[in-house]
Every structure is written in structure tokens, then in C-alpha cells.
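I'll drop the sequence and a predicted model, then ask my questions.
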Amino acid sequence: MHGPASSGWLLVALCAATGAYCLLRMRSSDETQRRAAGDEALMGFGMAVMAVPGSAFTPPAWVWPAYAVVFGGAALRALWVARSGRHHLHHLVGAAAMVYMAAVMTASPTAGHAHGGSGVPLLTGGLLAYFTAYVLVSGARLLPAAGIAGSAARGSATAARRAPAWGDRPELARACRLSMGIGMLAMLLTI
């Protein structure tokens, strides 16, 4: 499912770093943030392992069905939890995309692991459209607003005392989700 080895290793590093940061976010005092961080850590590490270049390691045949089971369970959990929050629908789509990619790898492990598999073009296109829109919206949310920047400069001493811990900062969580969305796009492009 991977392109050139250098871009594959960059994707592995991005996804592993994102997964590690999400593990740190699990120490948050906010329970909803902890739960979301756990789901995102699973996704980050799963994507990192899936992105390992085929020239470095060819996994045994049982790995892809195991991926489908693990991320199928994550999708069911996200579906159950989605009753309480819209963000969990994104976790559902992400987990379903991982199941889809694992199924493609199971059906065509050698072709899929090298430079493109036999995915369903309509489903792949739909996932690409979703993650493209998600990345664009997530990136726009990270842009600072002009009014907020001016007011932050005036009250920086007060803001420094009330600043959340670095693991609880919402902009870092958004950046984490953005990087995983970009990683998912990169992986889907190779199907």
C-alpha cells in the first residue's frame, strides 16, 4: 500500500509521533479528552504500522485480517459512543477506512503492499473526498483569528496563569487530528 520508501518512513514517523502524543493526552483531567485520545492513539499507531514500507518488512498473511478485526471493533465502539458526540463519527469513518484498507491488503497482499491494490474505486474516492474535506476544515480551524491574537497580547500575563497543561491544549489535539487526516489521505492515495 506504500509508495517510495522515504515517504513511507516519513508517514511512519508522523503517525507514530501523533500516536505517542495522543498517549500523553490520555493523562488529561478531562474524561472526554482521555477517551478521544485513546481512540486517536490506536489510530496513530495502527497507521504507523500499516505505513511501514514493503521493502523493509513484509508482514505475515494473518496481520491484515487481524487489523480488520481490531479496527472493526474500534468502529463498533465509535458507533456506540457517537450517541454522545459528533466527533466520534469521525472516529467511526477513520476506523472503517482502516478496515477497508486491511481488507484490500488481505485480498491482494503483494500488490497492495507494493504500489497500489485492488480497492473499490467508488469507496476509495468517497473516503478520499471525506478526508480531504476533513483536512481542509481541520487546517482552517488551526488558523488564528485576528481578534483573538490582539486580545491575547494584552492579557498575556493573565493568560499565562490560566493556560491549560500542554496535553490539554485544544489546538494541539486539532493538530494531532489534522496530521492523522493527512496520513490517512496519503495511505488512501496508494490503494
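Good, I have the coordinates.

alpha carbons only for contacts and neighbour counts from here, please
Noted.

show me the helices in this protein, by range?
For the chain, helices defined by DSSP state H occupy the ranges 5-25, 31-50, 63-81, 87-107, 109-114, 121-142, 146-154, 156-162, 170-189.

right, and these - which one's nearest residue 56?
Closest to residue 56 of these, according to Cα to Cα: helix 5-25, at 8.2 Å.

just checking, what packs against the closest one?
In terms of contacts (3 or more Cα pairs under 8 Å, 6 or more residues apart in numbering; DSSP states H and E), helix 5-25 is packed against helix 31-50, helix 170-189.

okay, buried residues for that helix please.
8-9, 11-25 (16 or more other Cα atoms under 10 Å).

try this one side by side with the last:
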Amino acid sequence: MHGPASPGWLLVALCAATGAYCLLRMRSSDETQRRAAGDEALMGFGMAVMAVPGSAFTPPAWVWPVYAVLFGGVALRALWVVRTGPHHLHHLVGAAAMVYMAAVMTASPTAGHAHGGSGVPLLTGGLLVYFTAYVLVAGVRLLPAAGVTGSPAAGRALAWGDRPELARACRLSMGIGMLAMLLTI
């Protein structure tokens, strides 16, 4: 991605740490949580690789089309899973955003948007609005509810992979990472 190296490396660290935690979540006893964690781990690691500053490593030209195909496959899988419930729609939007960013990098790997006009392209703007709203809603969901005491497990200790507040924090950090990446293309 484009932009200064220091924030780029912070974004790489954030996305890689999120992907690593999602791998831990894959050890959950709940199958749907394991499947979601796998999708989120792939997204986290994919974002980490994509966010490596161009000043540190310039990937060969074939990397971006491969990324587009990989996340196109993820988007098709997410499209298939969306039929089971609208809560999977975010995975579809995230995968489509990764395809879009890879396509932009394929078209112009060093200069960002090469659309010739001024301003933000419509699709980038739409994705920025979506991920901004997602981050705000996800942030509010992390706030403790008024009057709630104790954990939802009612006294039983939850494993690291089964902690819902950590899963929500993981999704929030990936949403923030996606916003940062969209701002740099």
C-alpha cells in the first residue's frame, strides 16, 4: 500500500496480531465460530501482507492479480454463505474490498488511483463510508451495557478462543485496518 512506512508497519502488526488471534479462535468448540475465525484469520493475514510499506518491499507485478483472484474466491464463498444469514454480509464486503484494492494495485502498483480525475473514486468512497459506519457500530458494541454485572458465562471461565468481546475487538481492529488501507490507495 502507499503511505509512510511507520504507520504502514503498525498496520502490518495490527493485522498480523488480529490474524494470529483469529487462529486461536479456530480452536473453539463452536463450529460457526471456528468457520468465522478462519475467514477472519485469512483476512487479517491478507491485510497484513498487503499493508507492507512499498519502501520496504515492492512485490512483483504478478502478486496483485493473484491477490485479486484469491480474495475473489473468498468473496464467492462469502456470497454463498450470506444465504444462511445477513450477519455474513460483512465478510462479503471485506473480501470485495480486498479484491478492489488488489485491482487498484494491479492497475497502478506505485501511484495509487490512476483515474485521472480529482477526488475519491465512487467505489472507494462507498467502502470508506461502509467501514467507517462498521467501525463506529463495532466500537459501540464493545462498550459495557449499563447495569450488567458478571460475565455472560455466569461464573465459568471462557477459553481465549471463545471470548466474544475479544472477537468483537478483533473485528473492530480489522475494520480500522481496512479504513487505513482504503485511505492510502
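Okay, I see it. It should be emphasised that the depicted structure is a prediction, and the values quoted were computed from it without experimental measurement.

could the helices and strands packed on helix 5-25 of structure 1 be laid out in TSV, adding mean neighbour count?
TSV is the format used below for these (neighbours: other Cα atoms under 10 Å):
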stretch	mean neighbour count
helix 31-50	20
helix 170-189	20
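
quick one: closest of those to residue 2 of structure 1.
helix 170-189 (7.1 Å).

other SSEs contacting that closest one?
Right, helix 170-189 of structure 1 is packed against helix 5-25, helix 31-50, helix 121-142 by 3+ Cα pairs under 8 Å, 6+ apart.

what does the second one rub up against?
Same thing as helix 31-50 of structure 1. Contacts to helix 31-50 of structure 1, defined as Cα atoms under 8 Å, 6 or more residues apart in numbering, come from residues 11-23, 25-28, 74, 88, 91, 94-95, 98, 168, 177, 180, 183-184.

look up how far residue 144 of structure 1 lies from the residue of structure 1 most remote from its centre.
Most distant residue from the mean C-alpha position of structure 1: residue 154, 35.7 Å away (Cα atoms, centre = their mean). According to Cα to Cα, to the nearest Å, residue 154 of structure 1 and residue 144 of structure 1 sit 16 Å apart.

tell me which residues touch residue 157 of structure 2, please.
Shown here is residue 157 of structure 2, which makes no contacts under the criterion Cα under 8 Å, 6+ apart.

likewise for residue 108 of structure 2?
Here residue 108 of structure 2 is in contact with residue 114 (criterion: Cα under 8 Å, 6+ apart).

could you redo the last one with a cut-off of 10 Å?
Counting by Cα atoms under 10 Å, 6 or more residues apart in numbering, residue 108 of structure 2 touches 61, 102, 114-115, 185.

over to residue 59 of structure 2?
Neighbouring residues of residue 59 of structure 2 by Cα under 10 Å, 6+ apart: 50, 52, 109.

so what's the last one up against?
When contacts are counted by Cα under 10 Å, 6+ apart, residue 109 of structure 2 touches 1-2, 54, 58-61, 64, 102-103, 185.

sorry, back to before: what is the nearest of the contacts of residue 59 of structure 2 to residue 83 of structure 2?
Closest to residue 83 of structure 2, out of all of those and judged by Cα to Cα, is residue 50, at 28.9 Å.
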